[in-house]
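Participant: sequence and predicted structure below; questions after.
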Amino acid sequence: MFRSANTAVALAIAVFAWVPPLNAQTTNGPRVPELIQPLVSRGLKVTVDTSGAPECADWAERAKEMVELWHPIVSAYLDAPLDPSEKEIHLVFKEMKGVAATSKNVITIASGWVKSHPNDLGMVLHELVHVVQDYPPTQSVWLIEGIADYIRFWMAEPEGQPKQFNRAKDNYRNGYRTTGAFLAWIEKQYKTPIVRDTNLALRRATYKDNLFEEKTGKNLDALWAEFMDRTEKPTAETKRPT
């Protein structure tokens, strides 16, 4: 059963405005204001395993605090069923290629990435979004990754938002920040909660690309062309004399 989407989104937006930067140092854990106390995952259990990378122990505690705070916030924003008493999230640190990976409620993090990018708590938030999403199988991986980076960069780390794109290289199906930027632009340009709507369709296994046309009056390709007209990075070929 889903909570009221409007209530959840309004509450989550208000919370996002309060939450400190992800790379902020904490001592006793972040203080939770009265606004979101009803959402705090008191029963949420977050375990940390640094046996494969003991040098990440201090960083892992920061990641754990962030997960404990953001889990109920992301759940509210994505209108996901929230039953903290049955939720458990595992953070595993070890040597591996890449940055991080999520399988169900296990987030595995590359120790090498942590050591070379000590301020990148945002990547853990991205993976936490995947835990909350927990969608049925779908081919729309680009959209799943785009929603995760939308929450990361348009809600938590706005300084990481991309500003310009390249028509020859970028596409809305690239996922991650590119898709996140596209979704954010649609929401602003067309005054429609496209992230909420696509998330709900993915959760119900009813998502189809024509959802974008239903909500905006334009299909994905037309929307992308309009987006590129507004954000394409100037090149020698596209620059016009002034």
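Facilitator: Looks like it came in fine. Numbers count the residues shown, from 1 in each chain.

Participant: only C-alpha atoms from now on, for both contacts and neighbour counts.
Facilitator: Fine.

Participant: mind telling me what element Trp113 is part of?
Facilitator: Per DSSP states H and E, Trp113 falls inside helix 111-116.

Participant: how far does that helix sit from the chain's center?
Facilitator: 21 Å (C-alpha atoms, centre = their mean, to the nearest Å).

Participant: stretch 111-121 too?
Facilitator: 18 Å.

Participant: straight-line length of it, end to end?
Facilitator: Stretch 111-121 has its terminal residues 13 Å apart, counting by C-alpha to C-alpha, to the nearest Å.

Participant: so Ala80 sits right up against Val132, yeah?
Facilitator: Yes. At 6.9 Å, Ala80 and Val132 qualify as touching, with contact defined as C-alpha atoms under 8 Å.

Participant: how about the helix holding Trp113: buried residues?
Facilitator: Neighbour counts over helix 111-116 (16 or more other C-alpha atoms under 10 Å) mark 111-114 as buried.

Participant: nearest to Leu39, of those residues?
Facilitator: Distance ranking of the buried residues of helix 111-116 against Leu39, using C-alpha to C-alpha, places Val114 first at 29.2 Å.

Participant: list the buried residues of the longest strand seen in the chain.
Facilitator: What stands out as the longest strand in the chain, according to DSSP state E, is strand 88-94. Residues of strand 88-94 classed as buried by neighbour count (16+ other C-alpha under 10 Å): 89-94.

Participant: export those as TSV, with columns for distance to Thr206.
Facilitator: Formatted as TSV, these follow (distance: C-alpha to C-alpha, whole Å):
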residue	distance to Thr206
Ile89	27
His90	29
Leu91	31
Val92	33
Phe93	35
Lys94	37
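
Participant: quick one: contacts for the closest residue to Val106 other than its chain neighbours?
Facilitator: Leaving aside its sequence neighbours, Val106 sits nearest to His90 (C-alpha to C-alpha, 6 or more residues apart in numbering; 4.8 Å). His90 makes contact with 46-49, 105-107, according to C-alpha atoms under 8 Å, 6 or more residues apart in numbering.

Participant: okay, one more to line up with it:
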Amino acid sequence: MIIPAPPAPSTPWPLPRIKLHIEDLDHEGAAIFQGAVNARDALHLAVQASYRWLYTVDNPPPKVTQILLILRSMPGVAHTIGTGRDGMEKEIHFSLEYIVHSKARATAEIMGVLVHETVHCYQHNGKNTCPGGLIEGIADYVRLREGYGPPHWKRRGEGAQWDAGYETTGYFLAWIEDTYGAGTVSKLNHCMKNKSYHKRHFKDLTKCSVKKLWNAYCCLLKDDDGAKVLEILSARDDDD
């Protein structure tokens, strides 16, 4: 189910220059990609997803000037790096083999990966102090909100850690946003713009420590008992 997007800013921010490099046009993955999406349109949509879910008129996104999408043979799925003097030129490297592996649902999976990786082009990282699991979780949170969560994703609670990353953290962040109001994750991202990450950011935004939030979320997944969740959230909280 696609969750409705929040209202777009009244003055949209400019889109970066988009470039595409395909290392091997004879690779099956290249043909699948080109048949599934238009690279320019897909990346424009991915950029707008980051704008929608992570930024506001008062807290605008970084001025990324260029995104170069490189389709090449490599292990894994994809990764993103910053280049240029100020790091505002980005490269997304996307595995051709993974595209072949995902050909049964190529368009949705390609879009999901591009949305995720484009978040890495724009999100703040607390001057490189943000835990990797939260970095990846924010990227999958945006992917979820855009409706590109794949069928195999599952909510995980008890036995996992809140900052395990990817969809585990993504679903947790979505629950926080749904519980504490639209813009909560955007504000969390903004907390890490010019200062180091600290777990107390969660308490500043929700009045609950991340430990308490995670315990409440795990309880909800296990028992679906709203009263018990409220009891956990209302209890004394001595943790940051």
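Facilitator: Structure's in. What do you need? Bear in mind that the values here come from a model prediction, so they are computed numbers and not experimental data.

Participant: and Val119 of structure 2, how far from Leu213 of structure 2?
Facilitator: Val119 of structure 2 is 24 Å from Leu213 of structure 2, by C-alpha to C-alpha.

Participant: circling back: tell me how far the longest strand of structure 1 lies from the chain's centre.
Facilitator: Counting by C-alpha atoms, centre = their mean, strand 88-94 of structure 1 comes out at 18 Å from the chain centroid.

Participant: average gap between that strand and structure 2?
Facilitator: Once fitted to structure 2, strand 88-94 of structure 1 is off its aligned match by 1.0 Å on average (mean C-alpha distance after the TM-score superposition for structure 1).

Participant: output the residue interval of structure 2 matched by that strand.
Facilitator: Counting by TM-score structural alignment, strand 88-94 of structure 1 lines up with residues 66-72 of structure 2.

Participant: in structure 1, where's the longest helix?
Facilitator: helix 57-77 (DSSP state H).

Participant: so for that one, what gets flagged as buried?
Facilitator: Buried, per 16+ other C-alpha under 10 Å, within helix 57-77 of structure 1: 60-77.

Participant: tell me which element the equivalent of Met123 of structure 1 over in structure 2 falls in.
Facilitator: Matched across to structure 2, Met123 of structure 1 falls on Val113, judged by TM-score structural alignment. Using DSSP H and E, Val113 of structure 2 sits within helix 106-122.

Participant: between that helix and helix 39-54, how big is the angle?
Facilitator: Put simply, helix 106-122 of structure 2 runs at 60 degrees to helix 39-54, going by axes from the mean of the first three to the mean of the last three C-alpha atoms, to 10 degrees.

Participant: counting contacts, what elements does helix 106-122 of structure 2 pack onto?
Facilitator: Contacts defined by 3 or more C-alpha pairs under 8 Å, 6 or more residues apart in numbering; DSSP states H and E place helix 106-122 of structure 2 against helix 28-36, helix 39-54, strand 78-83, strand 89-95, helix 132-145.

Participant: which residues are in contact with the last one?
Facilitator: With contacts defined as C-alpha under 8 Å, 6+ apart, helix 132-145 of structure 2 is touched by 2-5, 49-50, 53, 112, 115-117, 119-120, 125, 149, 163-171, 173-174, 185.

Participant: same check on the second one?
Facilitator: When contacts are taken as C-alpha under 8 Å, 6+ apart, the neighbours of helix 39-54 of structure 2 outside the stretch itself are 5-9, 15, 18-20, 61, 111, 114-115, 118-119, 122-123, 142, 145-146, 183, 185-187, 189.

Participant: mind checking the SS state of the counterpart of Glu158 of structure 2 in structure 1?
Facilitator: Residue pairing (TM-score structural alignment): Glu158 of structure 2 is matched to Arg167 of structure 1. Put simply, Arg167 of structure 1 is coil when judged by DSSP: H, G, I helix; E, B strand; the rest coil.

Participant: give the contact list for Arg167 of structure 1.
Facilitator: For Arg167 of structure 1, counting by C-alpha under 8 Å, 6+ apart, the contacting residues are 228, 232.

Participant: now do the one 5 residues further on
Facilitator: Counting by C-alpha under 8 Å, 6+ apart, Tyr172 of structure 1 touches 142, 178-179, 182, 224.

Participant: what helix or strand is His21 of structure 2 located in?
Facilitator: strand 17-22.

Participant: measure the mean distance from that strand to structure 1 post-superposition.
Facilitator: Mean deviation for strand 17-22 of structure 2: 1.3 Å (mean C-alpha distance after the TM-score superposition for structure 1).

Participant: how close does the most centrally placed residue in structure 2 get to Thr11 of structure 2?
Facilitator: Nearest to the mean C-alpha position of structure 2, by C-alpha atoms, centre = their mean, lies Ala139 at 1.3 Å. Counting by C-alpha to C-alpha, the gap from Ala139 of structure 2 to Thr11 of structure 2 is 24 Å.

Participant: over to Ala5 of structure 2?
Facilitator: In terms of C-alpha to C-alpha, Ala5 of structure 2 sits 16 Å off from Thr11 of structure 2.
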